Each structure stands twice: as C-alpha cells, then as structure tokens.
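>>> when you get a sec, could you give me coordinates for this:
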Amino acid sequence: MIEAETRGDTMAPINFAATREDGGIWSNLDKSLITQPLLAHPVALRDCTGLTQPPSLESEGFEAHRLTFERADWRNPEWVEAIGSPRTMAFIRERTGAVHIAPFHGHMALIRDTGDPAQPAAAEFVHLDHSRTSALPFIARCAPQDVRARYPHVRIYNVWRVLTPPPHDLPLAICDQRTIDSADWVEGRTVEPMMPEGVPYVTTVHNPAQRWNWFSGLTPEDALIFKAWDSAPSAPFGCLHGAFRNPLAPAGAVPRASAELRYIAFFEA
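Predicted coordinates for the structure are as follows:
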C-alpha cells in the first residue's frame, strides 16, 4: 500500500534551460561532455493518479494504463525484442489507431537507473528528445519508403515504465502539450560515444503558462504513454518531460529505475 502522504499535487523545483541562446550538450553516458546550462524553477505539479477525468493522448498528450507482463524482464534485450516490445507496439496501435507502427530503436528498451552508477541516471531537466528535423533520419531508417510516402502524418510515442515500486525519489514530470510555446524552445545536442556529432533535441525556458503533471502511483505494471514528436505543423508538437526530485518521497526510497521504448506511428491523415 502506498502511503497517502506520498501522493497528491505538489510543488517541486524542475530544471529548465537557463538561457534562450544555448541549449548546450547533454550526454546520458559521459557526464564530462555535459555543457547544458540549467536553471531550476519551482513548479506546481498535478497528480494524475486516480483522476475521474484522466489525461489523454489527444488532449494533454499523455495517458497511463495498466499493461502487465508475466515475468517481465525489461533489462533483458532478448525478452524485450521477443515479448515486451511487440506487445507494447500492438497496444500503441490499438490506442492510437495508427495504420503502421515501427520501433524507433529496434525493439530496444532504454534503461535509466539512478541507483546503479554503471547505468545512465534519470535526465533531470525538461526536454523533447528530437527537434522538428532531427527525428527525420531516424524515421527514414526505421520505416520503408513506401510507408512514409503513403502515410505522411507521423507521430513518435514514448512508452515509459518504472522498474521500481512507488514512492519514487525521481518521478517523471510531464507537460500538457497544449501549454507548450515553441517560442520558448532552446535547441541542444545529445552527444554519445556512438553519436559524436550529436542529435539535436529541444529543451525550453520556464514559462508560467506551462501545466506540469506527474503520477504518484505508477508501478512496474503500468505504462505511461506520451507523444514526443508530431509531423503535423498545426498540431501540438509533443510533451516536454523530465525527472524531478520528489519532495513527497520518504528518506530511503528505492532509487528510481525505468525502461523506455519509442515507436514511430503512421496515420492516413
């Protein structure tokens, strides 16, 4: 049972871009490369756990669902490729009505483990993983040309799962996509050993109009789905997100570990 005092709306500092001029460099694997200037702002976070009118992909841009697996093993690439990712991909198709789905990372789960120094830790700043243009080479690589030509409307969805029980010391904050202003965007680059040139991504300066959310009750049986990219220029681009230090978490809370999968969804219109 999750204690009541670890649930509910809260205030917490969240890291935003410190300047509009430079998003700097971020690296998940080599902290010595990070140059991104950040500035923390106190932010009100709505707890979406148990709401009578929960958020949805089409409005806020995110939703949570119970999606259970028998003997789940998200750290095992063979299990993820054979069982975890295909079933998750089918669930995304069902929820979105996409006519074609392609795995973004070849059915790979991205593991973040704040309690294991050998693993990348949670990213404690707000971001979208790609800019409007930096996702295009990945889409071209992951989907056949005939699919891309036939279905020009493309979205990228992230599916995020905790691997540790609540309450979480570093939950995920997620922004209502309707409250994000592209005028606040700052472009940075994710640089890793296998990507020395870097992949542009989007962060943002703080804007009081942004509406931030979290889920206090997520368990390893749950999946948080959010839109991370949209090819339609008239649609909200996606949900800014990032880890934050939870003021409601008790001392000694299990360090948060998570698994994230990404999918490219194609639509007829």
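>>> okay, CA-based contacts and neighbour counts for the rest of this
Fine.
>>> let me see the contact set for the nearest residue to residue 155 once chain neighbours are set aside.
Nearest-residue entry for residue 155: residue 230, 4.4 Å, with adjacent residues in sequence omitted and distances by Cα to Cα, 6 or more residues apart in numbering. For residue 230, the contacting residues are 153-156, 236-238, by Cα atoms under 8 Å, 6 or more residues apart in numbering.
>>> then residue 42?
Contacts of residue 42 (Cα under 8 Å, 6+ apart): 11-14.
>>> same thing with residue 255?
Neighbours of residue 255 in contact, by Cα under 8 Å, 6+ apart: 113-115, 164, 168-170.
>>> how about residue 211?
Residue 211 makes contacts with 44-45, 175-176, 179, as judged by Cα under 8 Å, 6+ apart.
>>> as TSV, these with neighbour count, distance to residue 20 and secondary structure would be great.
Listed next are those as TSV, based on neighbours: other Cα atoms under 10 Å; distance: Cα to Cα, whole Å; DSSP: H, G, I helix; E, B strand; the rest coil:
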residue	neighbour count	distance to residue 20	secondary structure
44	17	22	strand
45	19	24	strand
175	23	19	strand
176	23	21	coil
179	17	18	helix
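>>> let's see this one next to it:
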Amino acid sequence: MTLRPAPEYLESITAGLPYTTRRAEKLYFYRYPPPDGVAESNVAIETHETILTNARPVADGYSLDREGYALVRQRSAVRDFWDEAQTLALGHPETAEIVKAATGASRVVVFDHTLRRRSGESDLASAKSRQPVGRAHVDQTVKSGPQRVRDVMGDQAEGLLSRRAAIINLWRPVAHVARDWPLALGDGRSVDPADLLPTDLIFPHRRGETYSLAYNPGQRWSYIPDLGVEECLLIKCWDSDETVTRFAPHTGFADPTTPPGTPPRQSIEFRTLAFFD
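Sure, this is the predicted structure:
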C-alpha cells in the first residue's frame, strides 16, 4: 500500500521526544539476559515537549558535514527488503554508491542492516524485524567509532584510520510512506558534547558503546514528513574529522499529526564505513 503525501504541511510540530536522564554511573543496556541480580539497563527515559521544524522545504540544502544528515532521492532496486538475499545483493551495493556520491568517499563498506516494523508488541515485531528506537541517541561514540572500523576491517583498519574515516547510516522507508513514527533529526551543531552520554551495549562476547542524549533546550530538531520509498536519509554516526559535524542524534517519535489508521512504519537502515583519501 502506498500512501499519498498530505498536500499541506505545518511549518513545525511539537512532540514529546524521549531523552535520557543523566546519572552519576555509566549507562548500560544488556543485549542478553543479565547476571542474576543485575538490572537489564540503568537507562531512564524522560519525555520533553520539543519543537520539530518541517525540513522538507529546505532539505535539499542539508549537509552531512554541517547538520549531520542529508536527504537523497533515489528509489531502491530492491523490491522486497524482507528478502535477505535481495537486500544483500542489491541493497548493500547501491547503498555504498549512494554514500560515496554524497560524501566523496573513495571507499564505502556496508557492514550491517536492520529492518524495523512497528507494532504494539515489545522488542521484536517478528523474527526478522525490530521496533523503532524510542530514545534519542547516536549509534557510535569517539571510542566505539574507531573500534567498529577495527572490528570490520581487521588488518586494514590502522592504515584506514590514519586518514579520515566516518560511519554513516542510510535510513529509508519500506513498503509505504513513513508517516507513522517518523524520524526526528537533531542538528549536530546544536548539541553540547556534555549532552552526549556514553552508554555501554553489553553483548555475550563484546561490549559496544553508543551515545544517549540528555535534554537541552538549545538543541534544534527537525523532521521530514511523509518520507517516501523513493527517498532516504543519510545520518552521521561518527567522523574522525574534528572540523565537521561528527554526530547527529536521532530517534523515532510519535507524530501527533499522524492520522488514525495510518499503516505502521516499516524501515531499513544500512550501516556503512566511509573512507577518504
């Protein structure tokens, strides 16, 4: 089913965005059953009413190195993202080309993808998909960004890290317009580094790290209403270049203007490493 975009959009909306409460100890999530007596997470979410600017009229001017995100109009050759073989064979190579064209990177490696399908159920909506993330966050940190390069690139990593490297996500709707639970985008220039809270992701055999985001009224947020299947968003998750925007927080959110009966959001995000000469 394809939804027709609404003919008119508001200049901005106000919505409750999910931020993380600051605390003295380091934040964490267990991604498997934690040891006896240990909480699965110590992250507490607090919702703040936040103004989100409708970015659609000016989205063509957005830049990964300035705001930390960009809009690209390109329909995917993939006809069924739930078909893993098709997504790997077509989706990964085209994602690499999109990121190369948008950034000027000399090499792009797609190392992962995640499908999401919103439902009323917790965590997994199906064996294949996960729920939209309801927490303002950045996928990598100053620590985990280089480590991800090492994990993926192995013996090549140190040579690649001697030059500029970045981690960029490509996010696109699947099946229909993303009117339900769209993506909120935080302008990286407006984020105080003190509001980025390092958060451990604890797996059975490794420990990753992301940033959770604390609320600050100085942060600027936007969204692109009715993102279509012929569009995708590029989101900066880490950049070794300290002269540009290095991180762009983002989160799914409940848009109060979404009409009743709108089909639940389906989306896919591809995670890429971008290397520069």
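>>> sorry, back to before: between the contacts of residue 211 of the first structure, which is nearest residue 266 of the first structure?
Using Cα to Cα, residue 176 is the member of the contacts of residue 211 of the first structure that sits closest to residue 266 of the first structure, with 22.3 Å.
>>> ok, the closest one touching residue 63?
No - under the criterion of Cα atoms under 8 Å, residue 176 of the first structure is not in contact with residue 63, lying 10.8 Å apart.
>>> can you map out the helices along the stretch 1-150 of the second structure?
84-86, 92-103, 144-153 (DSSP state H, counting those that start in this stretch).
>>> ok so, going back, hmm, which of the contacts of residue 255 of the first structure are common to the second structure?
For these, the subset whose aligned partners also touch in the second structure (both residues aligned by TM-score structural alignment, their matches' Cα atoms under 8 Å) is 113-115, 169-170.
>>> quick one, which of those are buried?
Neighbour-count burial (16 or more other Cα atoms under 10 Å) applied to those gives 113-114, 169-170.
>>> now, the residues you listed that are in strands?
Among those, the members found in strands (DSSP state E) are residue 113.
>>> farthest pair in the buried ones among the kept ones among the contacts of residue 255 of the first structure?
113 and 169 (11.7 Å).
>>> and for those two, which residues touch both?
Overlap of the contact sets of residue 113 of the first structure and residue 169 (by Cα under 8 Å, 6+ apart) consists of 255-256.
>>> ok, for the equivalent of residue 253 of the second structure over in the first structure, nearest residue in space, not its chain neighbours?
Alignment note: residue 253 of the second structure maps to residue 244 in the first structure; criterion TM-score structural alignment. Using Cα to Cα, 6+ apart and skipping the chain neighbours, the partner closest in space to residue 244 of the first structure is residue 170 (5.3 Å).
>>> is it true that that neighbour touches residue 248?
No - look at residue 170 of the first structure against residue 248 with Cα under 8 Å: they stay out of range, at 10.4 Å.
>>> translate the residue nearest to residue 155 of the first structure into the numbering of the second structure.
Structural correspondence for residue 230 of the first structure with respect to the second structure (TM-score structural alignment): residue 239.
>>> could you dump the contacts of residue 230 of the first structure into CSV with secondary structure, neighbour count and distance to residue 259 of the first structure added?
Below are the contacts of residue 230 of the first structure laid out as CSV (DSSP: H, G, I helix; E, B strand; the rest coil; neighbours: other Cα atoms under 10 Å; distance: Cα to Cα, whole Å):
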residue, secondary structure, neighbour count, distance to residue 259 of the first structure
153, strand, 16, 27
154, strand, 21, 23
155, strand, 21, 20
156, strand, 24, 17
236, coil, 23, 25
237, coil, 24, 23
238, coil, 25, 19
